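**Q** next come a sequence and a model predicted from it.
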Amino acid sequence: MARYWQPNYGNIFANVGPLLGRVGIRPWLELDFKERFPESNLWVFSHWESFSQKVKAELSKIGINSIESEAELLHNFLQLFSICPVKGGKKGKAWRPSRPEILQSFLLHVQDMSAFPKELDRITKTALKYGSTVQSFPLLVGRTLTELRSFYVVIDDSPISVESVLRALEVTFKSYFALHCEYPLESRRQWTVLQKTLFQLDIPSDKVNPIANLPEVKRLIKILKY
């Protein structure tokens, strides 16, 4: 996981977090985010209904009308974005990730937890190939996206149990800031849109962030912002 430590509250986690073990990481992630961005701390729950209705309206324009769960909505959210090359990582290789590759970095779904190690290995090999790193991501387990039975946030290859799809999304998002990590290379556009709409979080670096200033990203932010 690529980390970008800065001299702020997050360093408390850097020093103490490893002593807690993986189970103890989650409270520190959330505490760090709450201290730094108190106004954005609970936006995902208070504004999910408004956000989801706007996403459904956009999906209906491209013929996607049957959305039965939060997981399905997030899964189809990616359909609002084009497929385009990305470039980053230590090797700086240009890469055109497929929709499945974008999805696995944004919201990984497996039918059974026994399939997770194989999927993680595939994700890791893809990241190594392009000089990137495996960042935090939500993991959903269940037969289908409407029949989920467990939810996790995967940090440094370790699944951390959470209570719901939205909690998995929320804790993953907060982990990027608490650990000073970049968004996953493949799904950087998607996380940037969520940051500025569902989480209502603007940060100074957005002004010079090329992803935040892409026409496609700016258009979706304008449409989906609360």
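**A** Yes, it's here.

**Q** CA atoms for contacts and neighbours, from now on please.
**A** Fine.

**Q** tell me which element residue 66 falls in.
**A** When elements are defined using DSSP states H and E, residue 66 is found to belong to no helix and no strand.

**Q** give me the contact list for whichever strand or helix holds residue 74.
**A** According to DSSP H and E, residue 74 maps onto helix 70-77. With CA atoms under 8 Å, 6 or more residues apart in numbering as the contact definition, helix 70-77 has outside contacts at 52, 55, 56, 59, 67, 103, 107, 145, 146, 165, 166.

**Q** out of those residues, list just those in helices.
**A** Among the contacts of helix 70-77, DSSP state H puts 52, 55, 56, 59, 103, 165, 166 in helices.

**Q** and the comparison structure, right after this:
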Amino acid sequence: MLEDNITSDSKHTISLYLIPSLVPPRGRTKVSGNKQWKPSITESRDGIFLHVKVPGDIERANKEFMYQRGLTVQPYLIIVGQSLSNVTSAYVVINNNLYNTVSVLDAVDFCFKAYHMLDAKYSYESHHIWYLIQWSLYSLYTKSDIKIPFIQDCLI
């Protein structure tokens, strides 16, 4: 049960953390040669945001995050706080640039808009979550959207 004194940023972070569990990734993609990759719920969550406990951990965690990816790294969030129920700040990372935001929702909004302004593709492990956000929260449909039947079924 959530504490009464939990901040709205923490509540939003916990909600964002839970979405990949409620709507897990499906499907596979080729990564190198003929190898196939089916993202896990954790990988889906990590494709949206990275959690660090203190601001001093941002640079190290950001580098580790980028090197672990065999695919291109797309815009993502960094959430700072001792735990998800104690969030102190939120950032958006775009091409090694770190942008401080006023809240977790502002970070999600900034990141979403960055994808569209830069004409970037959503990272594979979390693209279904970004399309869910795009279609349900922004009511935005484009010609380049990929078809994800299980996400489209959620919106009916």
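**A** Now that the structure is in, tell me what you want to look at. Just so you know, these numbers come straight off a predicted model, no measurement behind them.

**Q** just the buried residues of the contacts of helix 70-77 of structure 1.
**A** 52, 55, 56, 59, 67, 103, 107, 145, 165, 166 (16 or more other CA atoms under 10 Å).

**Q** just tell me the aligned range of stretch 106-113 of structure 1 in structure 2.
**A** Here stretch 106-113 of structure 1 aligns to structure 2 at residues 48-55, judged by TM-score structural alignment.

**Q** mean deviation of the longest strand belonging to structure 2 from structure 1?
**A** If you go by DSSP state E, structure 2 has its longest strand at strand 87-94. Taken over the aligned residues, the distance from strand 87-94 of structure 2 to structure 1 averages 0.9 Å (mean CA distance after the TM-score superposition for structure 1).

**Q** just to revisit the earlier point, now the ones in helices among the contacts of helix 70-77 of structure 1 in JSON lines, with distance to residue 202 of structure 1?
**A** Formatted as JSON lines, those follow (distance: CA to CA, whole Å):
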{"residue": "52", "distance to residue 202 of structure 1": "20"}
{"residue": "55", "distance to residue 202 of structure 1": "20"}
{"residue": "56", "distance to residue 202 of structure 1": "24"}
{"residue": "59", "distance to residue 202 of structure 1": "25"}
{"residue": "103", "distance to residue 202 of structure 1": "24"}
{"residue": "165", "distance to residue 202 of structure 1": "24"}
{"residue": "166", "distance to residue 202 of structure 1": "20"}
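
**Q** for the host helix or strand of residue 100 of structure 1, buried residues please.
**A** Following DSSP H and E, one finds residue 100 of structure 1 within helix 99-106. Neighbour counts over helix 99-106 of structure 1 (16+ other CA under 10 Å) mark 101, 102, 103, 104, 105, 106 as buried.

**Q** OK, contacts around the residue nearest the centre of structure 2?
**A** In structure 2, the centroid-proximal residue (CA atoms, centre = their mean) is residue 48; its distance is 1.3 Å. Taking CA under 8 Å, 6+ apart, we find residue 48 of structure 2 in contact with 76, 77, 126.

**Q** so the longest strand of structure 2 aligns onto which residues of structure 1?
**A** In the comparison with structure 1, strand 87-94 of structure 2 aligns to the range 148-155 (TM-score structural alignment).

**Q** for that stretch, buried residues please.
**A** 148, 150, 151, 152, 153, 154, 155.

**Q** can you list contacts of it?
**A** With contacts defined as CA under 8 Å, 6+ apart, stretch 148-155 of structure 1 is touched by 135-142, 159-165, 168-169, 171-172.

**Q** filter these down to the buried ones.
**A** Neighbour-count burial within the contacts of stretch 148-155 of structure 1 applies to 135-142, 159-162, 164-165, 168-169, 171-172; the criterion is 16+ other CA under 10 Å.

**Q** strands - which of these land there?
**A** 137, 138, 139, 140, 141, 142, 159, 160, 161, 162.

**Q** got the buried residues of helix 99-106 of structure 1 as TSV, with distance to residue 116 of structure 1 columns?
**A** Formatted as TSV, the buried residues of helix 99-106 of structure 1 follow (distance: CA to CA, whole Å):
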residue	distance to residue 116 of structure 1
101	15
102	17
103	15
104	11
105	13
106	15
